[in-house]
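Colleague: generate a structure from the sequence data that follows.
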Amino acid sequence: MTTIAQVRQAVRPLIQQHSDLASIGRFVMIKPVRHIWRAVFIESTIDPHAFAPRISLSMLIPAKSRGVRGFGQRIFRNIYGPRNIRSSDWDIRQPETIKQMLDMIENEALPKLRTINTFEDYFAFISGFRFPIDYTGHIQYLEVYIPAANGDLELSRKNLERDARILADIKEYRPGFYRALVDGDRFEIARILHEWEAATVTNHKLEKIWERTPFPLEL
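Modeller: Sure, this is the predicted structure:
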């Protein structure tokens, strides 16, 4: 299994070339982080000599635990030709392979990620993915949290009430947010959103590249 130290060594040339990038664990993050992280996550594989990089996008709300890696597609080695079973593996023993990986991150992934600046951008990008079945509910949660963060509490409540499963989940696991949303308490919702963001930042060690900024709800 490739180590974080090997990841940092591999991506160092990319970090040195771009002032808006930072190496955080296995992430290459675009900074500053405001409400949404935009990154490439360098996964390890069962092959101790291989990387498997992929785009990583995630809102900071609700609070994300340490293990969350965000959503995004794999960056395949032979993206311009026929795919094969090893197409996602990048061999750390081959400098030319690592260079190709960094070139593809720079020319394919980063330009896409840099266009994502708002919740609407994030929603549009995520909506185009074909998730495994475990992630099919993600869009429904976004349809609750994004309108709330944007200040459209009526739309947030409407979207929440139309999905019994999402409603039950948020009532049980996000009771403070649920009550504030029902009551139309914009100040409490803003407080909760900032609390969630701060927890995500702490869990993922993003303190040095995070900028605390107001939500559209507060503006």
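
Colleague: contacts and neighbour counts: CA atoms only from here.
Modeller: Will do.

Colleague: which residue ranges form the helices in the chain?
Modeller: Per DSSP state H, the chain carries helices over the ranges 4-17, 95-104, 110-114, 119-127, 138-150, 153-161, 164-173, 175-183, 186-203.

Colleague: for residue 62, which of those is the nearest?
Modeller: Nearest to residue 62, of all these, is helix 186-203, at 5.3 Å by CA to CA.

Colleague: please identify the buried residues of that closest one?
Modeller: 186, 188-190, 192-194, 196-201, 203 (16 or more other CA atoms under 10 Å).

Colleague: can you tell me which of the helices of the chain comes nearest to residue 67?
Modeller: Nearest of the helices of the chain (CA to CA): helix 186-203, 8.9 Å.

Colleague: which helices and strands does that closest one pack with?
Modeller: Under the contact criterion of 3 or more CA pairs under 8 Å, 6 or more residues apart in numbering; DSSP states H and E, helix 186-203 touches helix 138-150, helix 175-183.

Colleague: coming back round to it: please identify which of the helices of the chain is closest to residue 88.
Modeller: Residue 88 sits nearest to helix 95-104 of all those, at 10.3 Å, using CA to CA.

Colleague: buried sites along that closest one?
Modeller: Those would be 98-99, 101-102, 104, for helix 95-104 by 16+ other CA under 10 Å.

Colleague: another for comparison:
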Amino acid sequence: MTTAAQMKLLAQSFMGRHTDFVFHRRALVRLPIRHILVSFEFDRSSLPEEIRTKCGASLMCCPPPWSGGGVGHTLDRASGFRDRPNFVAEFTEELERANREVLVRFQTLQDVMDYPPIPFPGSEMDCITRSTLLATLGRFEEAARLLAPWIPGQRGWLETDEGIIRKHYRKGSKAWQRQQKSHDIIAEHLANVEKLHDLMVAGKPRPIAALLHDWEAIGARSHRIERYWEPSPFPFELA
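Modeller: Now for the predicted structure:
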């Protein structure tokens, strides 16, 4: 696995030309950070010389306990083995290109919404992220309609999962604890999504804003970027 220190050294040339980026937890993060996290991320690999790079933008206020979701691209020319001939130059050139052609397009929440769908092997926005993004833009009815069919489906899945755990795992065992922890995390996420959905159906902008601000603070703590995060009003609060 390429270490964070090795990645930071590899990114020095790019950072020297772009002082709005900081190296943070195996990522190059663009400042300032308000409602979206724009970054280059360097995924871990089991091979010591390998680097896997992607870039994109994620929403800061996704429903907890998950605090990520958005759009992104895998950067093939900035991925591979760092001992490959000319890799350092290709890596830096690809960061420059992606910053110039992709990341520059992510300035606001609306920019993320307007970004075209990304085919495999990119990352497309999931239903929950899209509905939360719609909520930040004040499109409450549209967001609620998007969530309406997802919520009962997820609730049904949780009920099925609960039955499987009860049937196949001895309560209190390590395997049961692992399965139950995973189940509880998904249940917590569903409860938060339902809370947002109910507020949007009721058409209550102030409670919606308060909830999204709370989630954004949780997201900042999850990413450990509190010192970089700048709380600010959502677009519908300024309307």
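
Colleague: TM-score for the pair, please.
Modeller: The TM-score (TM-score structural alignment, normalised by the length of the first structure) is 0.79; 206 aligned residues with a CA RMSD of 3.0 Å.

Colleague: which of the helices and strands packed on helix 186-203 of the first structure sits most buried?
Modeller: Counting by mean count of other CA atoms under 10 Å, helix 138-150 has the highest mean neighbour count of these, with a mean of 19.

Colleague: before we move on, back to that, need the buried residues of helix 95-104 of the first structure in JSON lines with distance to residue 36 of the first structure, can you?
Modeller: Listed next are these as JSON lines, based on distance: CA to CA, whole Å:
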{"residue": "98", "distance to residue 36 of the first structure": "27"}
{"residue": "99", "distance to residue 36 of the first structure": "28"}
{"residue": "101", "distance to residue 36 of the first structure": "24"}
{"residue": "102", "distance to residue 36 of the first structure": "23"}
{"residue": "104", "distance to residue 36 of the first structure": "22"}
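
Colleague: for the helices of the first structure, which one sits closest to residue 209 of the first structure?
Modeller: Of the helices of the first structure, nearest to residue 209 of the first structure by CA to CA is helix 186-203, at 9.3 Å.

Colleague: what's the mean distance for that closest one versus the second structure?
Modeller: With mean CA distance after the TM-score superposition for the first structure, helix 186-203 of the first structure departs from the second structure by a mean of 0.8 Å once superposed.

Colleague: wait, residue 21 of the second structure touches residue 13, no?
Modeller: No - look at residue 21 of the second structure against residue 13 with CA atoms under 8 Å: they stay out of range, at 11.6 Å.

Colleague: who has more neighbours, the two?
Modeller: Neighbour count, other CA atoms under 10 Å: between residue 21 of the second structure and residue 13, residue 21 has more, with 19 against 13.

Colleague: before we move on, back to that, looking at the helices of the first structure, which is nearest to residue 31 of the first structure?
Modeller: Distance to residue 31 of the first structure, taken as CA to CA, is lowest for helix 110-114 among the helices of the first structure, at 9.9 Å.

Colleague: that closest one vs the second structure, average offset?
Modeller: Taken over the aligned residues, the distance from helix 110-114 of the first structure to the second structure averages 2.2 Å (mean CA distance after the TM-score superposition for the first structure).

Colleague: buried stuff in that helix?
Modeller: Going by neighbour count (16+ other CA under 10 Å), the buried part of helix 110-114 of the first structure is 110, 113.

Colleague: just checking, what packs against that helix?
Modeller: Secondary elements touching helix 110-114 of the first structure (3+ CA pairs under 8 Å, 6+ apart): strand 36-44.

Colleague: and the angle for the strand it packs on with helix 4-17?
Modeller: Angle, strand 36-44 of the first structure to helix 4-17, by axes from the mean of the first three to the mean of the last three CA atoms, to 10 degrees: 130 degrees.

Colleague: from residue 18 of the second structure, how far out is the aligned partner of residue 182 of the first structure in the second structure?
Modeller: In the second structure, the residue paired with residue 182 of the first structure is residue 201, using TM-score structural alignment. Here the criterion is CA to CA, to the nearest Å. By it, residue 201 of the second structure lies 43 Å from residue 18 of the second structure.

Colleague: equivalent analysis for residue 33 of the second structure, please.
Modeller: Counting by CA to CA, the gap from residue 33 of the second structure to residue 18 of the second structure is 15 Å.

Colleague: swap in residue 202 of the second structure?
Modeller: Separation of residue 202 of the second structure from residue 18 of the second structure (CA to CA): 45 Å.

Colleague: tell me which of the buried residues of helix 186-203 of the first structure is nearest to residue 6 of the first structure?
Modeller: Lowest distance from residue 6 of the first structure to those (CA to CA) belongs to residue 203, with 22.0 Å.

Colleague: that closest one -> the second structure?
Modeller: Aligned by TM-score structural alignment, residue 203 of the first structure pairs with residue 222 of the second structure.

Colleague: could you dump the helices of the first structure into CSV and include distance to residue 38 of the first structure?
Modeller: What follows is these, written out as CSV (distance: least, CA to CA, whole Å):
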stretch, distance to residue 38 of the first structure
helix 4-17, 15
helix 95-104, 16
helix 110-114, 6
helix 119-127, 10
helix 138-150, 17
helix 153-161, 24
helix 164-173, 26
helix 175-183, 25
helix 186-203, 13
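
Colleague: can you say which of these is nearest to residue 76 of the first structure?
Modeller: Closest among the helices of the first structure, using CA to CA: helix 95-104, at 8.7 Å.

Colleague: how far apart are that closest one and its match in the second structure?
Modeller: Averaged over the aligned pairs, helix 95-104 of the first structure sits 2.2 Å from the second structure after superposition, using mean CA distance after the TM-score superposition for the first structure.
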